[in-house]
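Peer 1: Here is a sequence with its predicted model. Questions after.
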Amino acid sequence: MFATEEDIRLFLEARKKIGIKPGLERMERFLEALGHPQHRLKIVHIAGTNGKGSTISYMQSVLKTAGYAVGTYTSPYFENYREQLLVNGEQIGEGDFIRLFNRLHETLTVFEAGEVQLTEFELLTAAAFLYFAEFRPVDLVLLETGMGGRDDATNICFPIVTAITNIATDHEQFLGKTIESIAEHKAGIIKSGVPVITTTENEEALAIISDIAKQKRAKLYTLHQQFDYKWIESNESGEQFEFSSMFVHSFLVKISMLGEHQVKNATLAFMILDYLKRYYAFIIEDEHLLHGFEASRWSGRGEIVSRKPFVMIDGAHNRAGMEQLAKMLKLHYPQKNIYLITALTKEKDVNEVLSPLYPLVAEICFTEFEHERASTAEQLFDEAEFEHKVIEKSPVAAVKWKQLQLKEGDMLLLTGSLYFLAELCPLFN
């Protein structure tokens, strides 16, 4: 039994040693023992390489504005596990968190009497289903896959809508090295008769998604076909675009997060919301959309955490994410002298991931973070094909050192891994 939040943290941290174990058999059995809480929930299930969290953030903001209780389950966290279980943007309270995991632990003790052990992510996913079904009942759950889709622990649910953001290479050791293989994994969330909405534009990925949707008799809504956007205006305060679809002739939307990739994420969110309005009688008025989209924020996505000195953090951690980040920087900050501090997980190819930023930055400082998947600063430094590079093993020391050197017109950019950014949170709270 757990007496404190710290007890739970240590318990979950110990589960990281089990690693990643794709497959649904363990979750099926454990959730059966819990009474299938996932079956009592209305769920929107979202997969994709990048943009899942931002899409969820837009939807949550609009639905909260419309008066709904919305549960969100995303990963990883920045500062504590409770961040992953939100209702209307508010973390689960410490007391409920302890009660939830004690309830979970009662069933787990019996379930794991044999040799089967659940992973950290499986336990958190089961906790999310239980929390939203029993402890804090909600009108809708916005559920993000952890990795891939087909074999992801979240795929145990039967949603009312599925969505896929973009598809690009990432987690190749689990999902495969080709776009087609990765698309098959992510399209694995498609369920029989359940609509799937996607902003994927890669032709190979779209062909896979379309084939699986046809096999499952799932209605497919694709960008530039059943819905679209027209990017109208862009400045440092946000983006403005016009949304249109088979349901909506034209609707002007303003968002505060920067970049065309955020316009696409918001477009996907709008289409999902419109589907819920048309087919599930969700009451979403124009004013809910206008306020909800503009008010939406998502930590660590093009986020300016300091203006003097100018510091931006971004959760980009693969090549596609870096390409989106580079495009946004060129558009909004062409005059800035950019100094990059970065750390990556060890399965990443440093040049493959960071090369979109190479033409934009004056210097790269390689650092590292505490995680079993983290690369060393030395390895990144040695492999990086970039001339102006330095090493500082401590990310906090690296940031403090560079902040002191920044002048007017300079930007400090921190990106490469959400685990890396999590270690820097105390500096910018």
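Peer 2: Received it, and whenever you're ready, just let me know what you need.

Peer 1: For the rest of this, base every contact and every neighbour count on C-alpha atoms.
Peer 2: Fine.

Peer 1: Distance from the strand or helix carrying W401 to the middle of the chain?
Peer 2: Applying DSSP states H and E as the criterion places W401 in helix 395-405. Computed by CA atoms, centre = their mean, to the nearest Å, the chain-centroid distance of helix 395-405 equals 27 Å.

Peer 1: got the contact list for that helix?
Peer 2: P309, I341, C365, T367, E368, F369, E392, L412, F420, E423, L424, L427 (CA atoms under 8 Å, 6 or more residues apart in numbering).

Peer 1: Repeat that for stretch 38-53.
Peer 2: The set of residues external to stretch 38-53 that reach it, using CA under 8 Å, 6+ apart, is 31, 74, 129-130, 132-133, 138-145, 148-149, 156-170, 186-187, 189, 261-262, 265, 298, 320-321.

Peer 1: Next one for the comparison:
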Amino acid sequence: MFKTYEEALNWIHGRKIFGMKPGLKRMEWMLKKLESPQEKIKAIHVAGTNGKGSTVTFLRSILEANGKIVGTFTSPYIETFNERISVNGEPISDEEITRLANIVYPLALELEETELDGPTEFEVITTMMFIYFGEGHADIVVIEVGLGGLLDSTNVIIPVVSAITTIGLDHMQVLGESLAEIAFQKAGIIKPFVPIVVGKVPEEALQVIQQVAKKNNSTIKLFGEDYWSSKCQTLPTWGEQFTFEDEYIYLNQVQIKMLGQHQIENAMVALETIQIYCQETGLELNHEAIRRGLKTAFWPGRMEKISSSPIIILDGAHNEPAIGRLIETINADFKQQEIHLIFAVLQDKAVNKMISLLEELPNCHITLTSFDNPRAAKIEELESYRLSGITIKEYWQEALADIIQEMDENDIILITGSLYFISEVRTLLIK
């Protein structure tokens, strides 16, 4: 048993990242021993290739502005491990992490003696989350899928409503090589008779999701058909403004302080999901509180401006689809400025394709680097890009210092790539 937070955290991080046998059997075994705490939770379940974290944040902020106590389960963390299990945006305490780990630890030992094998790190954390929220610490819990959906540890929940934000090519070695295969995994969160809200997804993926929804007798709400925006614009201050409509509500000139068309789409998924949640539960929300919740929603590391002089922006564009949306935002809002881009990514991502996309930006100077993570793409793997005129720096701190020395005052520093990289950068620069 663990006496300190550090002991508990070391044990959690010492677990395998992925299970030897994929599936939900280990989760079901542990939760049954715990008398099924997940069944005591009113939940919203959110899957998708990108946009999950932002959508969870919009959901939490809207519900919190309406006086609800909202639990969230997210990954990865940006500042502290504890933020993965939060209440109204506040991470649970070190003492709670230790207490919860001590509940799961003997179960993990017992499970290791079975043919199922011991739980993975994510299974341990997910079980801790279900224990905590099963104790009644929140009115509503918004749960972000870790990976995929069908076989994800969170997929033991029967939510009030589910949402799929986006579908793109990522984690292909686990989820499948095509959009249809990936969509099938994401659509695994659709439960019988539980409504599903779908964001802006490619037609190939949408067809798969619709088939799964039909099979489960699930009502499906589609972006652009069942809910839509009649006009959008970027605000002169940092953020976006848009109009939201569906069959039931019309919200004019709603504002968010997260930048990019993709954040408008995430906010719209959140709004429609909230609308369905209210229909299913009888919850009534105040329209002005909805506006306030959207306007105050903040998710670190998503086009986040952390400095104005020089302008430094952090964005966790950690896969090929996210790089595409980042480029869209740069072309829409920063076309007139020189961009000094510092990029670091995990080895298992489509590194070549991501860099090729960034190279198409005419006003962009690219520096490739690495960071302190065993899965990070190493400098020696990036050396070949020198031939195309890209700068390579072993340490991002050195790259940042050099750029600050050389840049003009109107230029922008954009630090992007892996969310683990953004977490490291943000921790150091903000402190």
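Peer 2: Done, it's in. Please read all numbers here as calculations on a predicted model, not as lab measurements.

Peer 1: Next, the TM-score between them, please.
Peer 2: Put the two chains on top of each other and the TM-score (TM-score structural alignment, normalised by the length of structure 1) is 0.95; 427 aligned residues with a CA RMSD of 1.8 Å.

Peer 1: that older thread, inside strands: which ones of the contacts of helix 395-405 of structure 1?
Peer 2: I341, C365, L412 (DSSP state E).

Peer 1: For those, give me JSON lines that also has distance to L406 of structure 1 and neighbour count.
Peer 2: JSON lines is the format used below for those (distance: CA to CA, whole Å; neighbours: other CA atoms under 10 Å):
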{"residue": "I341", "distance to L406 of structure 1": "13", "neighbour count": "25"}
{"residue": "C365", "distance to L406 of structure 1": "14", "neighbour count": "23"}
{"residue": "L412", "distance to L406 of structure 1": "8", "neighbour count": "23"}
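
Peer 1: For these, could you give me JSON lines that also reports distance to E303 of structure 1?
Peer 2: Output for those, formatted as JSON lines (distance: CA to CA, whole Å):
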{"residue": "I341", "distance to E303 of structure 1": "15"}
{"residue": "C365", "distance to E303 of structure 1": "20"}
{"residue": "L412", "distance to E303 of structure 1": "12"}
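
Peer 1: Closest to H388 of structure 1 out of those?
Peer 2: C365 (8.7 Å; CA to CA).

Peer 1: could you measure that closest one against N318 of structure 1, distance?
Peer 2: Distance from C365 of structure 1 to N318 of structure 1, counting by CA to CA, to the nearest Å: 18 Å.

Peer 1: How about V138 of structure 1?
Peer 2: 33 Å.

Peer 1: T376 of structure 1 now?
Peer 2: For T376 of structure 1 relative to N318 of structure 1 (CA to CA), the value is 17 Å.

Peer 1: Helix or strand: which one has the most centrally placed residue in structure 1?
Peer 2: Centroid check for structure 1 by CA atoms, centre = their mean gives G53 as the closest residue, at 3.4 Å. Following DSSP H and E, one finds G53 of structure 1 within helix 52-65.

Peer 1: Please pick the buried ones from the contacts of stretch 38-53 of structure 1.
Peer 2: When those are checked for burial by 16 or more other CA atoms under 10 Å, the buried set is 31, 74, 129-130, 132-133, 138-145, 148-149, 156-170, 186-187, 189, 261-262, 265, 320-321.

Peer 1: I98 of structure 1 - that's part of a helix, no?
Peer 2: Yes: counting by DSSP: H, G, I helix; E, B strand; the rest coil, I98 of structure 1 is found in a helix.

Peer 1: what about the residue in structure 2 that it lines up against, distance to Y5 of structure 2?
Peer 2: Aligning on TM-score structural alignment places I98 of structure 1 opposite T98 in structure 2. Distance of T98 of structure 2 to Y5 of structure 2, given as CA to CA: 5 Å.
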